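Undergrad: sequence? don't have it. structure:
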């Protein structure tokens, strides 16, 4: 642990040679057509599509740290086009056909991200691949069968979602005790910090001003107030996702849940052969306390999962530094699934936050009366979903009616989270029950899903 780098935002920046320098701060009061708060994927994609639609728009992005400081530069690098929210919840704001179309458009974001990267010369180490969700117990395999059946019921193409048995799953990656896997096709692995930094440079080339080290003190109709001046704008987009709670008046909109990642030293070629992991798939498992992993461009293993899930009062980390106990838990997951890796040293660990709405479902929208738009609540699917957010917000800002603006996530606003200490108790209770559910399943031979997991979901309305 002592030799491992902990924090400094993420390994992805170390991979790029270190943290970037800061862009200039706001020079004082400015007046623009559109002001975007937050220079992560959501804000940058919104600016990109606004400029594509109307190159003459004046756009200012204000960012508290630097472009890509948040989840956009810290995530697991899955550009999945995935849909892991509760489909039925979207029926309250749309139709079954609308939910199916929403999912179809999300799948298209993988090709769209790749298209833009090629057009703009962004080298984000993108590699098309599959996502494998492994089952290591009969109960986990049952859950995968139920998930795949639900996919089929909602008209997900079979090429996108299909099950494989133990032998075929082990032939993809030699996971210990594998029972089978759910294969999700049409995904991509990315180096997330390279993607967000390349996107920031692309929008700057199109004339978007990015101001960094700016603390936003308020957002109201036509005005974004900061510690360095006021931005006046016809339209404003709040693109702060996991940091939304820090903007006055938004403390209970979305809460910041923590996720952490460790990265190994470079893996020898002989070990890759032993692992059978030659297709560069991204993978996770069907445990309740799930994990996610990728094989990086420089042949390391990045393994992520939950650490301390939520800090009291919606506090966030300091520059990505994570807890020693979290690192140990992630090591346990890595060694449990891939015991061949026990000899590998860990080179880096970090954490970040993702924004979670009260109904655990992503949303994008714009209030016509105030002119303020928003998007987020991706709950771990931000790399691809933020691209659709950017396209959708651009349409809404420009008052366009398109196939995107009628989707059931548009203008969906769930109720607020509870005050403390109730939300801390609820979230920690949920994850405690998930951990206990996994332990009980293991103790009982993994034959049946523990009812504790169902109770955990009910506690927080997942």
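TA: All right, it came through fine. Please read all numbers here as calculations on a predicted model, not as lab measurements.
Undergrad: contacts and neighbour counts: CA atoms only from here.
TA: Fine.
Undergrad: the longest helix in this protein is where?
TA: The longest helix of the chain (DSSP state H) is helix 422-443.
Undergrad: Past that helix, which element shows up next along the chain?
TA: Per DSSP states H and E, the first helix or strand lying C-terminal to helix 422-443 is helix 451-460.
Undergrad: Show me what that following helix packs onto, helices and strands only.
TA: With contacts taken as 3 or more Cα pairs under 8 Å, 6 or more residues apart in numbering; DSSP states H and E, helix 451-460 sits against helix 422-443.
Undergrad: Tell me which residues are up against the helix it packs on.
TA: 139, 287-289, 309-313, 417, 446-453, 455-457, 459-460 (Cα atoms under 8 Å, 6 or more residues apart in numbering).
Undergrad: Just the buried ones from those?
TA: Buried members of these, scored by 16 or more other Cα atoms under 10 Å, are 139, 287-289, 309-311, 313, 417, 446, 448-450, 452-453, 455-456, 460.
Undergrad: Count residues in the vicinity of residue 343, would you?
TA: Residues within reach of residue 343, counting by other Cα atoms under 10 Å, total 8.
Undergrad: Checking it next. Helix, strand or coil?
TA: What DSSP: H, G, I helix; E, B strand; the rest coil gives for residue 343 is coil.
Undergrad: Break down the stretch 201-350 of the chain into its strands, ranges please.
TA: For the stretch 201-350 of the chain, the strands defined by DSSP state E, counting those that start in this stretch cover 209-211, 216-220, 223-226, 229-238, 255-264, 282-285, 291-295, 301-305, 346-356.
Undergrad: So which of those is nearest residue 317?
TA: With respect to residue 317, and counting by Cα to Cα, the nearest of the strands of the stretch 201-350 of the chain is strand 346-356 at 7.0 Å.
Undergrad: The helix or strand just after that closest one: which residues count as buried?
TA: Next helix or strand after strand 346-356 toward the C-terminus (DSSP H and E): strand 363-367. Across strand 363-367, burial judged by 16+ other Cα under 10 Å covers 363, 364, 365, 366.
Undergrad: let's bring in a second one:
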């Protein structure tokens, strides 16, 4: 096996590509002491920042605080692949059994609209995030993936994707992108690429302009629910921050808030980025128009052509699981090697271009893979997360939904089925089953790539464990 080609300045220290040139931002001031607000948001990632933004746009008189242990965009928001997609993790059928199929279709349509909503705010607020809406290509590179892709398109067209929203690609009818060995492809226009770190930084500045207090370098050690006449609070070494509503928007770091430790696992999404590709390589590959890429594997990869001409490719199926203390975000060597093998297989013309950067970030993954959002008016606690690596558009939808929940607006967004998700812990056996299924899916991908022409039976076992289609 060939070694991963690396540039002399290859980095794998945990900082994402998006901070490579500009460097880490200067931290804002920490919380100076105990305080009172109308809304206190724990976590300055996309969920927390979007919630603050929409709350203050709706009611500028609100007193809003955002508490962040590191800096805005430090976690998954500033470490992701920069893909804005309408992917919904979790079982549509399970939501439909509880709330009706129409409700799940409405949720999917709202998620599609979130892609344009994000781009609209980026334009309105003058955020230079390199955002380009080019849609997403989903590629199949072996017979098993091809069969599944056809089934997936047919299935999703029953769940809110109309033919114009997702369809199989006829050669030459979509933006050209040459993936080696591609047997089939699908396309959806509901996707964009951007620099997620710059989006997070721009949102933090926007919420400050609107009047929010953003405190960085401020660790939250726990959240306390309302107790009688005592308001809920976020607990910090500098003192309590009391508010009418305390919103936990900590995603992959949720397990570090003691009382919520068993609720979600923190799973790593590993990423690599090449040096800028020579123009002749891009002429061979194509990939114009800001289109992003995913594949039809059980543990899919995703990629974008960055604004400076690199391929940034990552995977939620990378063989690395993060615990509560894994905040540094360095990608393990086996994850780098696996992602590079995928890149070289898809784009042989780019196989000799060195890997310039590698990193990882934690995503919140509930055992049932269902994202959660809600507000308990009795305790004054609100929450959102569990995006399983598909969080850019979901976080925007969560921010707008939390606005309506906090303000008591029984809007269409507040009635969407995921807005009823309980903030409860998963059974340990169910979480163990999720780990087993994770390994089975990766094993199935290896078998299908090497020798199988049909979906591996390992994937069928994993699907039975997780209850997914």
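TA: Thanks, I have it. Please read all numbers here as calculations on a predicted model, not as lab measurements.
Undergrad: hmm, back to that, now distance to residue 375 of structure 1 too, for the buried residues of strand 363-367 of structure 1, in a markdown table please.
TA: Putting those into a markdown table (distance: Cα to Cα, whole Å) gives the following:
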| residue | distance to residue 375 of structure 1 |
| --- | --- |
| 363 | 6 |
| 364 | 4 |
| 365 | 6 |
| 366 | 9 |
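Undergrad: With distance to residue 31 of structure 1 and mean neighbour count added, can I get the strands of the stretch 201-350 of structure 1 in a markdown table?
TA: Below are the strands of the stretch 201-350 of structure 1 laid out as a markdown table (distance: least, Cα to Cα, whole Å; neighbours: other Cα atoms under 10 Å):
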| stretch | distance to residue 31 of structure 1 | mean neighbour count |
| --- | --- | --- |
| strand 209-211 | 12 | 23 |
| strand 216-220 | 15 | 16 |
| strand 223-226 | 9 | 19 |
| strand 229-238 | 5 | 22 |
| strand 255-264 | 31 | 26 |
| strand 282-285 | 44 | 23 |
| strand 291-295 | 43 | 22 |
| strand 301-305 | 42 | 24 |
| strand 346-356 | 29 | 25 |
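Undergrad: Okay, helices next: where are they in the stretch 101-250 of structure 2?
TA: Under the criterion DSSP state H, counting those that start in this stretch, the stretch 101-250 of structure 2 carries helices at the ranges 101-124, 143-156, 196-209.
Undergrad: so which of those helices gets nearest residue 57 of structure 2?
TA: Comparison of the helices of the stretch 101-250 of structure 2 against residue 57 of structure 2 by Cα to Cα identifies helix 196-209 as nearest, at 9.1 Å.
Undergrad: and that closest one, which stretch of structure 1?
TA: Using TM-score structural alignment, the residues of structure 1 aligned to helix 196-209 of structure 2 are 192-205.
Undergrad: go on, stretch 47-67 of structure 2?
TA: The alignment of stretch 47-67 of structure 2 onto structure 1 (TM-score structural alignment) spans residues 42-62.
Undergrad: Off-centre distance for the matching stretch?
TA: 21 Å (Cα atoms, centre = their mean, to the nearest Å).
Undergrad: what do you get for stretch 64-71 of structure 2?
TA: 19 Å.
Undergrad: Endpoints of it, how far apart?
TA: End-to-end distance for stretch 64-71 of structure 2, by Cα to Cα, to the nearest Å: 17 Å.
Undergrad: cool, stretch 157-171 of structure 2 as well?
TA: This stretch, stretch 157-171 of structure 2, spans 21 Å end to end (Cα to Cα).
Undergrad: buried stuff in that stretch?
TA: 159, 160, 161, 165, 166, 167, 168, 169.
Undergrad: What sits closest to the last one if chain neighbours are left out?
TA: Nearest in space to residue 169 of structure 2, with sequence neighbours left out and distances taken as Cα to Cα, 6 or more residues apart in numbering, is residue 186 at 5.0 Å.
Undergrad: and the one you found, what does it touch?
TA: Contacts for residue 186 of structure 2 (Cα under 8 Å, 6+ apart) come out as 137, 138, 139, 149, 153, 166, 167, 168, 169.
Undergrad: Map it across to structure 1 for me.
TA: By TM-score structural alignment, residue 186 of structure 2 lines up with residue 182.
Undergrad: same thing with residue 82 of structure 2?
TA: Aligning on TM-score structural alignment places residue 82 of structure 2 opposite residue 77 in structure 1.
Undergrad: Count the residues that sit near the spatially closest residue to that match that is not a sequence neighbour.
TA: In space, and not counting its chain neighbours, residue 77 of structure 1 is closest to residue 190: 4.8 Å by Cα to Cα, 6+ apart. Neighbourhood size, residue 190 of structure 1 [other Cα under 10 Å]: 24.
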